[in-house]
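Asker: Sequence first, then the predicted structure, then my questions.
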Amino acid sequence: MQTFDTQHKFLSEDFLLQNNYAQILFHEYAKDLPIIDYHNHLPPSEINSNKIFDNISKIWLAGDHYKWRAMRTLGIPEKFITGEASDQDKFRKWSETVPFTLRNPLYHWTHLELKRYFGIEELLTADNADRIFNQTSEMLQDPEFSTCSLLEKMNVEVVCTTDEPTDLLTNHTEFSKKGRGFGMYAAFRPDKSFAVENPTTYQAYLTKLGELAIGKEISNFEELIQALQDRINYFHDRGCRISDHGLEQLYFFDEDTFNIDSLFADLRSGKSLSKEMIQFFKFKVLKELSKMYHSKGWAQQFHLGALRNTNERMLQTLGPDTGFDSIGDFDQAVALAKYLNALDSTDQLCRTVLYNLNPRDNEVFATMIGNFNDGSIKGKIQFGSGWWYLDQKDGMERQMNTLSNMGLITCFIGMLTDSRSFLSFPRHEYFRRILCNLFAKDVENGELPWDEAWLGKIIQDICYYNAKNYFDFSPNNIKF
C-alpha cells in the first residue's frame, strides 16, 4: 500500500490554489488585504466589552446552526447540541462529527479556523477532542484571544453588526470612542416593522417603537413611517450607512390595491390580514424605507429566498434560528423588477445589494442588477456573494461565474461572513483563494492573458477596494 502524508496538500500554503498563477494572485495581491465585513450577526455588546470566552464551545459551537444541523444528521441527541450537556461534552460530540463532514464546507472551515486562530494543524477527531478542548480553552483566556483581538488578528477594518430599529446603539457609541484598530458600525434591520403575520406580536412591537421614536402610541400608518424615519435619523447620526432585510421575496402592488390606513386599523384592533394584505403591507413599508435610505445616501441589502421555521415541533422547542430553515422556491423576477423600477422611476433607488438563496435564481439576479445600473456610481446595484447554503466553494464559484458571464465581476464588492461566530473570519481567506483560483484557471486555459499587474488589481478590488469605495464607513460620520 502506498504511504503518504495524511495531510498532503490539505490546508497547505497553496490550499485551493491549483496553479502558479493562482498562487501569485493570492499570496502577492489578496492575502494581506484588510477585511470589510459589511454584514454579520456578531453581538455588539461582545465586541464593545472585548469579551473573553470561557472555552471553545462558547465561542465556536453556541449559535452555529451549520454545525447543529450536521450533528443532528449524524444522530447526535439534542442535549449535546443546544441542550444541557456540558461544554466539553458538546465539543466531544462536535469532534466526533467533524470526520463525517468530508466534502461539506464545514470540514474546510473547521480546520482552517483551528489553524489560523490556534495554530492547530492536526485533524479534529474524537480521539484528540479533550486535548484540543483544553488547549484552546486555555489559549482563549489570554487577552490576545479577546473578541477585539481576534478581529484585529484577522486584519478586520470594518465590521457591521445587524441591529433592530429599537436598539439604542449604546455599544456602538461607546466603542467608537475607544480607538481600537477597526470600526464597528450598525446595520439597520427593520424586519419587525413589517412583520404583521401575528397582530398581537406586532402591536407589542409598535408600542415599543412608538414610545422610543415619537413618544407615544403609533396609531396610524403615517406615524409608523414617522417613527421609522426617526430611528433612521438616530442610526445615521451614529455612523450607520447600510440597511438589511430578510424576506422570502420582494413584493409589488398597485398603490390602490388596498387602503393602507384600513389595514393598519385592522392590525391595531387585533384582526389578522389575508396573505395578499400582508404582502401589500410589507410592500408599502419597504418602499417608504427604501426612499428614506436613498435620502440618507445609504446602501440597502435584500436577502431573498429563505424558507424559515419549517419544523413546527422544533420551533416550539428551541425557537427560531436554530437550524430548521431551508432554501425556498419563491418567484423572484417580476416583483423584484417592479419594486426596483418603482424607486428608480422617481430617482430614489439607492445602492442595492441583492442576495439569492436558491441557486436557480443566479441568472435572474445577475441580469436584474444590469437593469438598474445607471452610470451614477460603479456597481450601484450588486449581485451579492454566495449566501448561507451557497456560501461554499461550488456556490461561490457559480455566483461569480454567473456574474462574470452576465455582468462585470470587476465591480463586485466581494465577501462577507454573515456569521454569529468570532472565529469565522477565515471565510474571507477561503473566498479569496477561490477567487484567485477562478481567474488563474482561465489564464492557464488561455482564456485570459497573464497580465499580472492588471489581474492583481482586479483581485484586490474584489477583495477589498470595491467594498471600501462602495460603502461610506467613516469615523467622521459619527456625531455622538
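Answerer: Right, received. Where do you want to start?
Asker: switch to C-alpha atoms for all contacts and neighbour counts from now on
Answerer: Fine.
Asker: Quick check: longest helix in this protein by residues?
Answerer: The residue-count maximum for a helix in the chain (DSSP state H) belongs to helix 275-296.
Asker: Can you point out the buried residues in that one?
Answerer: Neighbour-count burial for helix 275-296, counted by 16 or more other CA atoms under 10 Å, picks out 277-287, 289-294, 296.
Asker: who touches that helix?
Answerer: By CA atoms under 8 Å, 6 or more residues apart in numbering, the surrounding residues in contact with helix 275-296 are 193-197, 225, 228-229, 232, 236, 241, 243, 250-253, 257-258, 260, 263, 299-300, 339, 343, 348-351.
Asker: Next secondary structure element downstream of the helix or strand where Arg131 lies?
Answerer: According to DSSP states H and E, Arg131 maps onto helix 129-139. Heading C-terminal from helix 129-139, the first helix or strand you meet, by DSSP H and E, is helix 147-153.
Asker: and that following helix, what does it pack onto?
Answerer: Packing contacts for helix 147-153, counted by 3 or more CA pairs under 8 Å, 6 or more residues apart in numbering; DSSP states H and E, involve helix 44-48.
Asker: List the buried residues in the helix it packs on.
Answerer: By neighbour count, and taking 16+ other CA under 10 Å as the criterion, the buried residues in helix 44-48 are Pro44, Glu46, Ile47, Asn48.
Asker: now stretch 60-77
Answerer: By 16+ other CA under 10 Å, the buried positions in stretch 60-77 come out as Trp60, Leu61, Ala62, Gly63, Asp64, His65, Lys67, Trp68, Ala70, Met71, Ile76.
Asker: Let me see the contact set for Val353.
Answerer: With contacts defined as CA under 8 Å, 6+ apart, the neighbours of Val353 are Ala299, Gln300, Gln301, Phe302, Ile381, Gln382, Phe383, Gly384.
Asker: In addition, the following structure is provided for comparison:
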Amino acid sequence: MTNEKWHLPADRYFDPNPTQRRVARELYESVADLPFICPHGHVDPSLFTDANATFGTPADLLIIPDHYVFRMLYSQGIPLESLGISPLGDGPAEGDHCQIWQLFAEHFYLFRGTPTGLWMAYMFDQVLGVKEKLNGETAQTIYDQLKTRLASPEFRPRALFERFNIEVLCTTDFATDSLEHHQAIRDSGWAGDIRPTFRPDDVIHLERPGWRARIDKLSDLTGIEVGSYSALIQALEKRRVFFKSLGAVATDSDGTTLTTGELTPLEADVIFQRALNGQVTRQDAARFFGHMLMESARMSIEDGLVMQVHFGSFRNQPAIGSRDWWHGA
C-alpha cells in the first residue's frame, strides 16, 4: 500500500478568483524574502542559550507544549495524561514518547481544516521534509525520521532561527521571570536577536492561582516590599526598566474583556489589601485589572514600551480545582 503524500500548492491560501489570486501572488512575492520580525511569541528563550540545544523528541516539540494540539485532542475525549501532560503538574503521565506520538497520529484527522492542521501540513512537508501524511500507519516511521532530524545540527534552534531569516524574535515573559535565559543568550556571544516582552498579568490578575506567591517573588526581584498598591506600581516600573535593559520594546496583556476604569490610589489599595488577605472578590479583580490597564498605558507613554493587548479569548475548559483542570490553562 502506497501512503498518501502531502500536496501543498504554493498559492493554496489565495482566492480562487484568477484576478484576485494574481494580485495576492504579486503582493506575497514582494515580501516573501524579507526577514521576519516577530513582536509577539511564546518561544522558550532557554532553547537559544546553548549552541548545541535541541528541541528534544517529536513529542517534546509538537505535542506536549502546544496547547492548540493537546486542547483539540482533549476536547475529543483523549486524557491529557495519555499525551504526556499531568493536569496539575504533579501526577502520573505517559512517559513513552513513541506511544504519545502514535496516539497523536491516530487522531491527526481531527485537525483537518483547522489553522493548526494547515500549519502542521506545511511544517511536515516544507520544514521537516516529511512527505507522507501522518496517520496511525505512518506514525512510527515518521517519528523515527523526525527524531533523527531533530538531533542533527541543521535542526537545532539557533540553526533554524538563521535558516528562517528571523531578524528579531520577541518572547513573552512575566513580570516575575528572572530573564536569566535572555542574559545567557547575550553572554554567549551569539548574534541572534532574542528580546523579552514584559507581561504583568501574573501580578495584576488578582484571582489567578498562585498570585500571592508571585507578589512575594516580585518583592524579592525588585528589593521593594510589595505590601501596598503604590509599592506594586514602583516594583512594576522597576521591572520594566530591567526588561528594557535586555532589549524589550513592548508589553503584552490579556483578558476576557477589554474594560477599563480608573480607581483612586486609595480605592486601588483597598482592593490590593483585600487580595493580600485572600478576600478579593471577582468584581474587585475586574476593577483592579481595568485600572491596571490604564496604568500600563501610562507607563508605556513614559518609558516607550509598545503596549500590546489581546482580549476575548475564553476557552471552554473545566473549572479551576476540578480533577480535569491543568496548570497554565
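Answerer: It's in. What you see is a predicted model; the values in this text were computed from it and never measured.
Asker: Just give the TM-score of the two.
Answerer: Scored against TM-score structural alignment, normalised by the length of the second structure, the superposed chains reach a TM-score of 0.85; 314 aligned residues with a CA RMSD of 2.7 Å.
Asker: Check the gap between the counterpart of Ile271 of the second structure in the first structure and Thr257 of the first structure for me.
Answerer: For Ile271 of the second structure, the aligned position in the first structure is Leu263, judged by TM-score structural alignment. Spatial separation of Leu263 of the first structure from Thr257 of the first structure under the definition CA to CA, to the nearest Å is 11 Å.
Asker: Could you check which of these two is surrounded by more residues?
Answerer: Here Leu263 of the first structure and Thr257 are compared on neighbour count by other CA atoms under 10 Å; more neighbours surround Leu263, at 20 against 10.
Asker: Ile215 of the second structure belongs to a strand, doesn't it?
Answerer: No. When classified by DSSP: H, G, I helix; E, B strand; the rest coil, Ile215 of the second structure is found to be helix rather than part of a strand.
Asker: what number of residues lie near it?
Answerer: Here the neighbour count serves as a burial measure; for Ile215 of the second structure (other CA under 10 Å) it reads 22.
Asker: does it really touch Val226, like I thought?
Answerer: Yes. Here Ile215 of the second structure lies in contact with Val226, judged by CA atoms under 8 Å, at a distance of 6.7 Å.
Asker: Let me have the buried residues of stretch 60-77 of the first structure in CSV, extended by distance to Phe118 of the first structure and secondary structure.
Answerer: As requested, the buried residues of stretch 60-77 of the first structure are arranged in CSV below (distance: CA to CA, whole Å; DSSP: H, G, I helix; E, B strand; the rest coil):
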residue, distance to Phe118 of the first structure, secondary structure
Trp60, 13, helix
Leu61, 16, coil
Ala62, 18, coil
Gly63, 20, coil
Asp64, 19, coil
His65, 22, helix
Lys67, 19, helix
Trp68, 22, helix
Ala70, 23, helix
Met71, 23, helix
Ile76, 26, coil
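Asker: can you redo the residues you listed as JSON lines with distance to Tyr38 of the first structure?
Answerer: Written out in JSON lines, the entries for these read as follows (distance: CA to CA, whole Å):
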{"residue": "Trp60", "distance to Tyr38 of the first structure": "21"}
{"residue": "Leu61", "distance to Tyr38 of the first structure": "23"}
{"residue": "Ala62", "distance to Tyr38 of the first structure": "22"}
{"residue": "Gly63", "distance to Tyr38 of the first structure": "20"}
{"residue": "Asp64", "distance to Tyr38 of the first structure": "19"}
{"residue": "His65", "distance to Tyr38 of the first structure": "21"}
{"residue": "Lys67", "distance to Tyr38 of the first structure": "23"}
{"residue": "Trp68", "distance to Tyr38 of the first structure": "25"}
{"residue": "Ala70", "distance to Tyr38 of the first structure": "27"}
{"residue": "Met71", "distance to Tyr38 of the first structure": "29"}
{"residue": "Ile76", "distance to Tyr38 of the first structure": "34"}
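Asker: picking up where we left off before, check the mean deviation of the longest helix of the first structure from the second structure.
Answerer: When the second structure is superposed, helix 275-296 of the first structure averages 2.0 Å from its matched positions, counting by mean CA distance after the TM-score superposition for the first structure.
Asker: matching residues in the second structure for that helix?
Answerer: Helix 275-296 of the first structure falls opposite residues 282-303 of the second structure when the two are matched by TM-score structural alignment.
Asker: next one: stretch 399-415 of the first structure
Answerer: For stretch 399-415 of the first structure, no matching stretch turns up in the second structure, with TM-score structural alignment as the criterion.
Asker: Quick one: residues contacting the equivalent of Glu138 of the first structure over in the second structure.
Answerer: For Glu138 of the first structure, the equivalent position in the second structure is taken to be Thr148, counting by TM-score structural alignment. Residues in contact with Thr148 of the second structure, defined by CA under 8 Å, 6+ apart, are absent; none qualify.
Asker: that older thread, wait, which of the buried residues of stretch 60-77 of the first structure is closest to Arg189 of the first structure?
Answerer: Ranked by distance to Arg189 of the first structure (CA to CA), these are led by Gly63 at 19.2 Å.
Asker: A strand includes Asp244 of the first structure, no?
Answerer: Yes. When three-state DSSP is applied, Asp244 of the first structure is found to be in a strand.
Asker: on that earlier part again, the match of Glu138 of the first structure and Arg282 of the second structure, how far apart?
Answerer: When Thr148 of the second structure is compared with Arg282 of the second structure (using CA to CA), they lie 50 Å apart.
Asker: Pull the distance from the helix or strand hosting Phe243 of the second structure to the chain's centre.
Answerer: Taking DSSP H and E as the criterion, Phe243 of the second structure maps to helix 229-245. If you compare the mean C-alpha spot of helix 229-245 of the second structure with that of the full chain, they lie 23 Å apart, counting by CA atoms, centre = their mean, to the nearest Å.
Asker: Likewise for stretch 248-260 of the first structure?
Answerer: For stretch 248-260 of the first structure, the gap between its own C-alpha mean and the chain's C-alpha mean amounts to 27 Å (CA atoms, centre = their mean).
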